[in-house]
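Pasting a predicted model and its sequence here:
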Amino acid sequence: MTLPELAMMGFFIGLTGALAPGPTLIATIQSALHIGWTSGPRVTLGHIIAEFGIVILIAAGVSSIPESAGPVIAWTGGIALITFGAMTLLGAGNAEISGIGVENKRTRPVIAGFVTSISNPYFWIWWFSVGSALLFSSLALGTAGLIAFICGHWMADLGWFTLVSVGIHRSRTVLSVRFYRSILVLCGISLVIFGLWFVIQINLPSLLHV
């Protein structure tokens, strides 16, 4: 496989993950409502920082997660997402369209992209299963192969999240305050649901045996 082919493979595989609804997409929508189209690239930067750390670990030889770490990841990630969602819900009731363009601690997109990535258990599971296998395959062409694959992967994230934030930014001019707040509430509820799902899922086997 050539370097361009590896980059294309990384792009299309990355796109399938980026297109799937998840906490990072919700963070992109929420940030775009507050600060505009630049939230997409900035959320992606936070996501890339998280993935860069994992890529380093895998390249260094850590290619699997100990089974005992699964519940810890799910609990930590679930609680983080629930907290993130609750903060969104608390701020939605007083949110004003006139405040759009003003960045605050709750809407820092780089942090949002990083937090929603590392708090998503599926993020870890994918990278230490399918992702690690793909990275090792790309290393058949050396460091250049790994760089080609991961850059293609990140271009998919950047393209999709930027497209989403641009769409949200352009639609803000026709949003009423009520609809604007409703979108924020939906984002907050979605994050809470993701968090609860992760916590419940990891505890489901034990609950079924009670």
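Looks like it came in fine.

all contacts plus neighbour counts: C-alpha atoms, from now on.
Will do.

helices or strands next to the helix ranked longest in the chain in the packing?
Taking DSSP state H as the criterion, the chain has its longest helix at helix 177-208. If you count contacts as 3 or more C-alpha pairs under 8 Å, 6 or more residues apart in numbering; DSSP states H and E, helix 177-208 packs onto helix 23-35, helix 69-92.

let's go with 6 Å and repeat that
When contacts are defined as 3 or more C-alpha pairs under 6 Å, 6 or more residues apart in numbering; DSSP states H and E, helix 177-208 packs onto helix 69-92.

chain center to the helix or strand following the helix it packs on, what's the gap?
Following helix 69-92 in sequence order, the next helix or strand is helix 109-118 (DSSP states H and E). Here helix 109-118 is found 7 Å from its chain centre; the criterion is C-alpha atoms, centre = their mean, to the nearest Å.

So what's the residue count around residue 108?
Residue neighbour count, defined by other C-alpha atoms under 10 Å, stands at 18 for residue 108.

For the closest residue to it other than its chain neighbours, give me its contacts.
Once flanking residues are discounted, residue 108 sits nearest to residue 31: 7.3 Å by C-alpha to C-alpha, 6 or more residues apart in numbering. Each residue near residue 31 by C-alpha atoms under 6 Å, 6 or more residues apart in numbering is listed here: 39, 107, 109.

In addition, the following structure is provided for comparison:
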Amino acid sequence: MFEILIQIPIGFFVALSGALIPGPLLAYVTAKSTEEGRQIGPLVVVGHLAVEVVILLLLLAGIGYVLAHPLLERTIGLTGGFLLILIASSSLRSLRARRYKIQVTCFHPFVGGVLFSSIFNPTVPLWWVGVGFALLLQAYSVASFAGVAAWLIGHYAADFGWFSLVSHLVSSSHAAVEKIRILLLRICVVILLLLGLYLVVKYSVFF
């Protein structure tokens, strides 16, 4: 029983360590929550989890070996990087024109959760190929399918808990001070731009 239960905190803290790092998904949740309130976090996570379920099914089908190919990994990384730069640039122009809105916040939060866990954030599928699936195999080797289920429960609990908290705190700030909302949007734009540049540099053939 201990071998099963220990997988819950392992899955929780592994997921939390990734969620706490500023990234496209966190930037989207922050920006969207300033406009539509505290319910955004959980809805975005549902889209995020939908992508992860598909990734897991594909990994089980053996596509992980294909995704791990260096050329495909580079293509996915560069595509995501350029898209993030495009979004950040467009949003920056909107902020300068005093239209305080990040361009992609027009998406429904579920759709945003899907996009920012896939094409706008290629690190998510690559993380599952390189790290997540290996950890699931370890959980399976220790506690079979019960260990895998426990690990996933902890993993998803971290995602729901963290992004729900972020959404709640941001929406509360929005209700209190409009300047905080604008500052957060600017920070989100910078994060998206830096992450886009990072992906382009990382996966460029020149480096």
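Alright, I've got the coordinates. None of these values were measured; they are calculated from a predicted model.

ok, back up a step: mind checking how far the longest helix of structure 1 is from the chain centre?
On C-alpha atoms, centre = their mean, the centre of helix 177-208 of structure 1 falls 15 Å from the chain's centre.

and the lengthiest helix in structure 2, what does it pack onto?
Ranked by residue count under DSSP H, the longest helix found in structure 2 is helix 133-176. Here helix 133-176 of structure 2 touches helix 2-5, helix 7-19, helix 24-36, helix 40-60, going by 3+ C-alpha pairs under 6 Å, 6+ apart.

In a markdown table: those helices, plus distance to residue 120 of structure 2.
Below are those laid out as a markdown table (distance: least, C-alpha to C-alpha, whole Å):
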| stretch | distance to residue 120 of structure 2 |
| --- | --- |
| helix 2-5 | 34 |
| helix 7-19 | 16 |
| helix 24-36 | 7 |
| helix 40-60 | 12 |
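
Just name the most buried of those.
helix 24-36 (a mean of 25; mean count of other C-alpha atoms under 10 Å).

That one vs structure 1, average distance?
Taking mean C-alpha distance after the TM-score superposition for structure 1, the mean distance separating helix 24-36 of structure 2 from the aligned residues in structure 1 is 0.7 Å.

For burial, what's the neighbour tally of residue 163 of structure 1?
Neighbours around residue 163 of structure 1, by other C-alpha under 10 Å: 15.

and what of residue 72 of structure 2?
Neighbourhood size, residue 72 of structure 2 [other C-alpha under 10 Å]: 12.

gap between the equivalent of it over in structure 1 and residue 77 of structure 1?
Counting by TM-score structural alignment, residue 72 of structure 2 lines up with residue 69 in structure 1. Separation of residue 69 of structure 1 from residue 77 of structure 1 (C-alpha to C-alpha, to the nearest Å): 12 Å.

now residue 207 of structure 1
With C-alpha to C-alpha as the criterion, residue 207 of structure 1 and residue 77 of structure 1 are 20 Å apart.

Comparing the two, which shows the higher neighbour count?
residue 77 (25 against 10).

so the more buried one sits right up against residue 122, yeah?
No. Counting by C-alpha atoms under 6 Å, residue 122 is not a contact partner of residue 77 of structure 1; they are 9.8 Å apart.

joint contacts of these two?
Counting by C-alpha under 6 Å, 6+ apart, nothing touches both residue 77 of structure 1 and residue 122.

Kindly provide the distance from the most centrally placed residue in structure 2 to residue 69 of structure 2.
The residue lying closest to the centre of structure 2 (C-alpha atoms, centre = their mean) is residue 25, at 3.9 Å. Residue 25 of structure 2 sits 25 Å away from residue 69 of structure 2, going by C-alpha to C-alpha.
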